[in-house]
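Novice: need the 3D shape of this:
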Amino acid sequence: MDVQQLEEAKSIILEELKQEVWSQAKFFTVFSDSGSSSPQFILYSDSITQKEYDLKEIFTITRIFKKAFLAAKADEKSRFNKVEFEVYSDSTYQVSLTWDDEEVRKNKLAWSNVIPQWVNDRLISLLFSAGYGDEANWQRGVFIFTIQQDKLSFEGTIYNDQTPMIVQVKLPDYLIVGILEHYQITNEGFLKDQWQPWNQLEIRSPHNSLDLDKDITYRLITDKG
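Specialist: Have a look, this model is predicted:
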């Protein structure tokens, strides 16, 4: 992260706080893999007394650091995901940019836990666009995603009452990439110790929110079918 970006962030903070009585201000955030974050801004009136301050330009500051985060993301030597930026009333500042594997693991775990719901929601929308209708036309579905030799295949069946219908749709690239990334993270990446090996995901869609315990099955197969 270059000095110009840090000076810009410092100037924004100093300008907004010029009517305040303060000694130190701290901007803190942790970036997820996608670059999202929940920034905090703390203001100190002395070395001890602090309060969370509603900085109007907090997301402008966040965008400055996010730009640097994305630029450094692929470089193991300069990458960071945790930011602590301290500005003092005498216009000096210091910054700490660090990489925290535990934050990466937590973010990936949170995302992996909602992946099946995300897939289900996208697929329902896709089926509607493809002319299969909504819950008036089908009440439940069984969607099976199988990964073999780094390729994803899809089988889908929807039911109107008890009458099954095989669905024929082309999965969009973003959905394929999302499922393959989920597979890689849980089988080989950060979450391999928290997931049983799998190469097939089955979603039993009730056409709305999934029950993670009842509606989802991960399994490891050796032969498709």
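
Novice: C-alpha only now, for contacts and for neighbours.
Specialist: Fine.

Novice: right, and the helix or strand after the longest helix along the chain?
Specialist: Longest helix in the chain, counting residues (DSSP state H): helix 101-129. Tracing the chain past helix 101-129, the next element assigned as helix or strand by DSSP states H and E is strand 140-148.

Novice: other SSEs contacting the helix or strand just after that following strand?
Specialist: Counting by DSSP H and E, the element after strand 140-148 in chain order, helix or strand, is strand 151-160. Under the contact criterion of 3 or more Cα pairs under 8 Å, 6 or more residues apart in numbering; DSSP states H and E, strand 151-160 touches strand 140-148, strand 163-166.

Novice: got a list of what Thr92 touches?
Specialist: Not one residue lies near Thr92 by Cα atoms under 8 Å, 6 or more residues apart in numbering.

Novice: how far away is it from Gln139?
Specialist: In this structure, Thr92 lies at 62 Å from Gln139, with Cα to Cα, to the nearest Å as the measure.

Novice: mind putting the helices and strands packed on strand 151-160 in a markdown table, distance to Lys66 and mean neighbour count included?
Specialist: A markdown table is the format used below for the helices and strands packed on strand 151-160 (distance: least, Cα to Cα, whole Å; neighbours: other Cα atoms under 10 Å):
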| stretch | distance to Lys66 | mean neighbour count |
| --- | --- | --- |
| strand 140-148 | 34 | 19 |
| strand 163-166 | 44 | 12 |
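
Novice: please give the structure of this sequence too, so both can be compared:
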Amino acid sequence: MDINHLVSEIKNYYKEFEYDKLIVDYIFTLQGSYNFIVQYEKDNRYVESLVSNKPIRSVVREMAERYEELKDSEQKFNHVRIEINIDGTFSDKYWWDIGKEHQDLFDYANVFFQWANERMMSMIFDFEKDNNLLPTQYDNDDELEYLSSWDSGVFTFHINDKSELEYKIVLTKDGVERVLEMPLKDYFIKGILKHYHSTNTELSNIWKPWNTMVLKSPHNDIPSDKKDEFVSYILE
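Specialist: The predicted structure follows:
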């Protein structure tokens, strides 16, 4: 990334108001998305820009590439501030905001059940389709249509004493339960273990200890405000 080119593009594009200084902030989440905020400072008064950065977005995004390159190094950052003076001189500062990191971890952990539910529904469909376990019918166009094999499910994930994932999948159709023996994808196992680790370490001051997560799936998306109804965290 060429910081001088980035500064030049920003200075040449943002001309909504007179200013003594342009203040540019990049604020990154742990997943790598970011807010890009530009403010005009004049006589110690601040006005935030309302224009889209789309015309220079390819240059603006170069900072996100730098974030990805450095996120696992000692030079990692999640906040960047660039202050551009009217004469074109500038200063840039990069730092790691621990408070924001903690909030990002909590926000992600708090909706993790939605990701887990969506991934489980997808994996179950693919597995049952590949193993001829789905009921089928032909539609009006004489094309094969796959039907649902379950109405609801209970997914139990347990982290044992060896920090390994044990799990059980129980599906219900028309009131009849069955256990589905299905391997989980590696990325999903890593996701569960990472969720377990972060909530029991970095978030232990606000998240109760647990080693078993029980997810009741309605075979549909779960609204965020229904978490307590569909998800339980238990310490066994």
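
Novice: drop the TM-score for these two in here.
Specialist: TM-score of the superposed chains, computed with TM-score structural alignment, normalised by the length of structure 1, equals 0.86; 216 aligned residues with a Cα RMSD of 2.2 Å.

Novice: still on that earlier bit, looking at the helices and strands packed on strand 151-160 of structure 1, which is nearest to Ile221 of structure 1?
Specialist: Set against Ile221 of structure 1 and scored by Cα to Cα, those come closest in strand 140-148, at 8.8 Å.

Novice: what's the separation between the counterpart of Tyr108 of structure 2 in structure 1 and Val177 of structure 1?
Specialist: If you follow Tyr108 of structure 2 across to structure 1 using TM-score structural alignment, you land on Trp111. Here the distance between Trp111 of structure 1 and Val177 of structure 1 works out to 14 Å (Cα to Cα).

Novice: now do the SS call for Lys194 of structure 2.
Specialist: Under DSSP: H, G, I helix; E, B strand; the rest coil, the three-state class of Lys194 of structure 2 is helix.

Novice: please apply the same query to the one 10 residues further on.
Specialist: Reducing the assignment at Ser204 of structure 2 to three states with three-state DSSP gives coil.

Novice: not counting sequence-adjacent ones, nearest residue to it?
Specialist: Nearest residue to Ser204 of structure 2 in three dimensions, chain neighbours excluded: Ser198, at 8.0 Å (Cα to Cα, 6 or more residues apart in numbering).

Novice: give me the aligned partner of the one you found over in structure 1.
Specialist: Using TM-score structural alignment, the partner of Ser198 of structure 2 in structure 1 is Ile185.

Novice: isn't its match right up against Trp195?
Specialist: No. Assessed by Cα atoms under 8 Å, Ile185 of structure 1 is found out of contact with Trp195, at 9.4 Å.

Novice: more neighbours, the two?
Specialist: The residue with more neighbours, out of Ile185 of structure 1 and Trp195, is Ile185; 18 against 13, by other Cα atoms under 10 Å.

Novice: average distance between the helix or strand harbouring that one and structure 2?
Specialist: Ile185 of structure 1 is located in helix 173-187, with elements delineated by DSSP H and E. When structure 2 is overlaid, helix 173-187 of structure 1 sits 0.7 Å from its aligned residues on average, using mean Cα distance after the TM-score superposition for structure 1.

Novice: compute the inter-axis angle for that helix and strand 151-160.
Specialist: 110 degrees (axes from the mean of the first three to the mean of the last three Cα atoms, to 10 degrees).

Novice: show me which residues of helix 173-187 of structure 1 are buried.
Specialist: By neighbour count with 16 or more other Cα atoms under 10 Å, helix 173-187 of structure 1 contains the buried residues Ile176, Ile179, Leu180, His182, Tyr183, Gln184, Ile185, Thr186, Asn187.

Novice: any idea how far the second one is from Val169 of structure 1?
Specialist: Distance, Ile179 of structure 1 to Val169 of structure 1, by Cα to Cα: 16 Å.

Novice: sec struct for the residue nearest to the spatial centre of structure 2, please.
Specialist: Closest to where the C-alpha atoms of structure 2 average out (Cα atoms, centre = their mean) is Gln31, at 5.5 Å. Going by three-state DSSP, the secondary structure assigned to Gln31 of structure 2 is coil.
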